[in-house]
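*Asks:* Next comes the sequence, and after it the predicted model I'd like to discuss.
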Amino acid sequence: MEMRLLGDSGISVSSICLGTMTFGQQNTEAEAHAQLDFAVAQGVNFIDAAEMYPVPPKAETQGRTESYIGSWLVRQARDSVVVATKIAGPSRGMKWIRGGPQITAPQIRAAIDGSLRRLRTDYVDLYQIHWPERYVPMFGERYYEPARQRAAESIENQLRALGELVQAGKVRAIGLSNETPYGVMSFAQAAREHGFPRVVSIQNAYHLMNRTFETGGLAEVSTQLNIGLLPYSPLAFGLLSGKYLSDPSAAGRLTEFPGFGQRYAKPNVAEATRAYVALAQRHGLSPAQMAIAFTRQKPFTTSVIIGATSITQLAENIGAADVTLSAELLAEVDEIDQRWPNPAP
């Protein structure tokens, strides 16, 4: 497994990261531990979680993912595993998280202490803001609407509070998620002007049917500032595996939680899916591995976050680490993207 540096943190992570949002909803604790054991045996040293997981978010399951990881982590050599988790951003619908999560200093302190307790460790390697404190279009929204701006904690104050966690030894490095070029640049400026810790990563959706990271300016920002991408949803909720083409009712998040994948119920998604799956098959590749390898090969990618509900799926996804896509195939990918650009942002 190839290892890559996480920004300028000095932390070395595998180019495949195990996502855990199914732990506690679609996967039992025993299944979660089996996935973790298998991933580590394949050379994966990077695990990503969040305080709101599993998904879909519910009061009765919130924090269960971290707890499942914690009951496994306590049996490991702590310095052999890179653990990332996230503080939830503002949400009117998740009142069960601190009465409504925010990225303020008191809530940041409460959130990290809760995560550390569930993870059964005294530090996390990467602590990320799950989505911005301020209004931005997210999770399938296409357009920025200035009228929707709201009062929000300043980026300077957010970074100051996160820096205090670094100073206290509770966090080794800081990352962002679901961010925009403006947000990343603002965090970088605040760090430079006030001596706060620099952001080392950004976790955004990125896959064959959502290349807005490249087309919207973030790839340049990421490259120039050495803030590596941790792309999530490389299979677009399983669509790019091709399983729904042969069986629209196949088991997966899109069928089990139909309201959770609205960003994929858009024009041209089906056409683009068929084209990418056919491309993989013409080249003798697994569609899932081709999709993951595509994100992994990008120069701005640090580690691709994969997820699975079975060891069989997990083995196939991790196997993408050994797949290198040819220049010819990548040119064909771009041709498909020209026909159906970003159908599922």
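*Replies:* Ah, there it is.

*Asks:* From now on I want contacts and neighbour counts done on CA atoms only, so please keep to that.
*Replies:* Noted.

*Asks:* Run a quick neighbour tally on Q167.
*Replies:* 12 (other Cα atoms under 10 Å).

*Asks:* Check the gap between it and D113 for me.
*Replies:* To D113, Q167 is 15 Å away according to Cα to Cα, to the nearest Å.

*Asks:* And N226, by the same measure?
*Replies:* From N226 to D113 the distance is 29 Å (Cα to Cα).

*Asks:* just L165 next, same as before
*Replies:* Where D113 is concerned, L165 sits at a distance of 10 Å (Cα to Cα).

*Asks:* who has more neighbours, these two?
*Replies:* Using other Cα under 10 Å as the criterion, L165 and D113 rank with L165 on top: 20 against 15.

*Asks:* To what extent is the closest residue to R120 other than its chain neighbours buried, counted in neighbours?
*Replies:* Once flanking residues are discounted, R120 sits nearest to G70: 5.0 Å by Cα to Cα, 6 or more residues apart in numbering. Other residues near G70 come to 20 when the count uses other Cα under 10 Å.

*Asks:* hang on, G70 is in a helix, isn't it?
*Replies:* Yes: G70: assigned to a helix according to DSSP: H, G, I helix; E, B strand; the rest coil.

*Asks:* How about the contacts made by it?
*Replies:* Going by Cα atoms under 8 Å, 6 or more residues apart in numbering, G70 touches R118, L119, R120, T121.

*Asks:* Out of these, give me the one that has the most neighbours.
*Replies:* Counting neighbours by other Cα under 10 Å, L119 leads the contacts of G70 with 26 neighbours.

*Asks:* Distance-wise, check the spatially most central residue of the chain relative to A291.
*Replies:* Compute the mean C-alpha point of the chain, and by Cα atoms, centre = their mean the closest residue is Y232, 3.8 Å away. Counting by Cα to Cα, the gap from Y232 to A291 is 12 Å.

*Asks:* Could you tell me which residues touch both of the two?
*Replies:* H207.

*Asks:* any idea how far the strand or helix carrying V83 is from the chain center?
*Replies:* Per DSSP states H and E, V83 falls inside strand 82-87. Put simply, strand 82-87 sits 10 Å off its chain's centre (Cα atoms, centre = their mean, to the nearest Å).

*Asks:* Structure two is appended below for comparative analysis:
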Amino acid sequence: MKYTTLPNTDIKVSKICLGTMTFGQQNTESEGHAQMDYALERGVNFFDTAEMYSIPSKKETYGSTERIIGTWFKKTGKREEVVLASKIAGPNANFGYMRDKLDFSPASIEYALDKSLQRLQTDYLDLYQLHWPERKTNCFGQRGYKFQEDAWEDNFYEVLEVLDGFVKAGKIKHIGVSNENPWGIMRFLEESKYHNLPRIKTIQNPYSLLNRLFENASAEVCFRENVGLLAYSPLAFGVLSGKYLSGEKQPNTRLSLFPQYSRYSSAKSTEATKLYQEVAHKHDLTLTQLAQAFVLQQLFVTSSIIGATTMEQLKENIDTIDVVLSDEILKEINAIQAIIPDPAP
């Protein structure tokens, strides 16, 4: 395994992070435990979850992923061997069964954090992330910012002040954001700088061969301000494994079970995926190796969050840590990006 540190901390994290959102629906408790056992054995010491997991979020399975991680901690006693990250859902999650109000008010943060800690059977989180902005922005399927009326009022300072209280109480070590944009990142950094409040260390956004929108502006912000990207969906819901290109039915895959997750299923995404697969095969790589290695080689990426439903998939994903793409391969990738830029916003 290869390691780095969470920016501006001394916390060592694996370049591959275990994503857990399938635990509780696609994966049983025992399967989730087996994945965590195997990942830790392979040197993956960074696990990511969220209060709204498993996905797709619904009342019956709300919090199931955190509960499964919690029972694994209780069974194994390995909490101190894991860098654990979770998230509080914001109003754009639109799931009212989680709590009375989905926002980042003091009451909501305290409630969500305490419930996550209870489910996870731990006293603290290494990283606590705001899962989505309270503002109406950065929506899936939308390129760029489009003004929308909303009731949000500037509360960056207030949110950081509340989180600071939990840092001082020992419930949180560090904080991050998710699905944010450059303006939001800079506003959080500005408030922390001028008011001596906790600094965001990471941003968790989608990044893959089919979605490189992060490079447009957020990458420079993160590089210059030393905020690390935790890249999620590096395989684009499994599309960049190539398994959907055969035309054969895939009955137990995420896109078959949950067709609403069609972000990476457009004709342009399929066309681009075929071209990337040709590049991979030309250089004796699998498409999974090509896609994952591309993400891991970006300087602004702290860790790539992988998700798997089978042990075979998990092993292949972790094995990609040893793949290094040559300049020639990177040029061929960028040539495809120039022809079909970001087909899945």
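*Replies:* Cool, got the structure. Note that the coordinates shown come from a computational prediction; the quantities given were computed from them, not determined experimentally.

*Asks:* Could you check how far stretch 290-306 of structure 2 is from the centre of its chain?
*Replies:* Its chain's average C-alpha position is 12 Å from that of stretch 290-306 of structure 2, according to Cα atoms, centre = their mean.

*Asks:* Could you do stretch 52-59 of structure 2 as well?
*Replies:* Relative to its parent chain, stretch 52-59 of structure 2 has a centroid offset of 15 Å by Cα atoms, centre = their mean.

*Asks:* How are the helices of structure 2 distributed by residue range?
*Replies:* In structure 2, the helices defined using DSSP state H lie at 29-41, 64-76, 106-120, 156-168, 182-195, 218-225, 254-257, 267-282, 287-296, 311-319, 327-339.

*Asks:* Pipe these into JSON lines and attach distance to P133 of structure 2 per row.
*Replies:* Below are the helices of structure 2 laid out as JSON lines (distance: least, Cα to Cα, whole Å):
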{"stretch": "helix 29-41", "distance to P133 of structure 2": "29"}
{"stretch": "helix 64-76", "distance to P133 of structure 2": "22"}
{"stretch": "helix 106-120", "distance to P133 of structure 2": "14"}
{"stretch": "helix 156-168", "distance to P133 of structure 2": "10"}
{"stretch": "helix 182-195", "distance to P133 of structure 2": "8"}
{"stretch": "helix 218-225", "distance to P133 of structure 2": "15"}
{"stretch": "helix 254-257", "distance to P133 of structure 2": "26"}
{"stretch": "helix 267-282", "distance to P133 of structure 2": "27"}
{"stretch": "helix 287-296", "distance to P133 of structure 2": "24"}
{"stretch": "helix 311-319", "distance to P133 of structure 2": "30"}
{"stretch": "helix 327-339", "distance to P133 of structure 2": "28"}
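
*Asks:* what's the closest of the ones you listed to Y207 of structure 2?
*Replies:* helix 287-296 (7.3 Å; Cα to Cα).

*Asks:* now what about stretch 203-218 of structure 2, what contacts it?
*Replies:* Counting by Cα under 8 Å, 6+ apart, stretch 203-218 of structure 2 makes contact with 176-182, 227-236, 264, 269, 272-273, 291-292, 294-295, 337, 341-345, all of which sit outside it.

*Asks:* Buried residues of it, list them for me.
*Replies:* 203-214, 218 (16 or more other Cα atoms under 10 Å).

*Asks:* and Q25 of structure 2, how far is that from R254 of structure 2?
*Replies:* According to Cα to Cα, Q25 of structure 2 stands 11 Å off from R254 of structure 2.

*Asks:* pretty sure Y144 of structure 1 is in contact with M138, am I right?
*Replies:* No: contact criterion Cα atoms under 8 Å: Y144 of structure 1 and M138 do not qualify, at 9.5 Å.

*Asks:* Which residue of these two possesses the greater neighbour count?
*Replies:* Higher neighbour count among Y144 of structure 1 and M138: M138, with 16 against 12, using other Cα under 10 Å.

*Asks:* counterpart of that one in structure 2?
*Replies:* Under the alignment (TM-score structural alignment), M138 of structure 1 maps onto C139 of structure 2.

*Asks:* Its match and L240 of structure 2, how far apart?
*Replies:* 22 Å.

*Asks:* Could you do Y97 of structure 2 as well?
*Replies:* For Y97 of structure 2 relative to L240 of structure 2 (Cα to Cα), the value is 33 Å.

*Asks:* Give me the more crowded residue out of the two.
*Replies:* Set side by side, Y97 of structure 2 and L240 show more neighbours around L240, with 30 against 12, by other Cα under 10 Å.

*Asks:* and that one, how far is that from P56 of structure 2?
*Replies:* Distance of L240 of structure 2 to P56 of structure 2, given as Cα to Cα: 20 Å.

*Asks:* Then G170 of structure 2?
*Replies:* To P56 of structure 2, G170 of structure 2 is 31 Å away according to Cα to Cα.

*Asks:* Those two - which one has more neighbours?
*Replies:* Counted by other Cα under 10 Å, G170 of structure 2 and P56 do not tie: P56 has more neighbours, with 16 against 13.

*Asks:* Could you find the closest non-adjacent residue to that one?
*Replies:* Of all residues not flanking P56 of structure 2 in the chain, F258 sits nearest, at 7.8 Å (Cα to Cα, 6+ apart).

*Asks:* Around E110 of structure 2, how many other residues sit close by?
*Replies:* So E110 of structure 2, with other Cα under 10 Å, has 16 neighbours.

*Asks:* Kindly report the same for L254 of structure 1.
*Replies:* Using other Cα under 10 Å, L254 of structure 1 has 21 neighbouring residues.

*Asks:* Repeat that for D154 of structure 2.
*Replies:* Counted with other Cα under 10 Å, D154 of structure 2 comes out at 10.

*Asks:* if we can go back for a sec, does the residue nearest to the centre of structure 1 touch T301 like I think?
*Replies:* No: between Y232 of structure 1 and T301 there is no contact under Cα under 8 Å: 10.9 Å.
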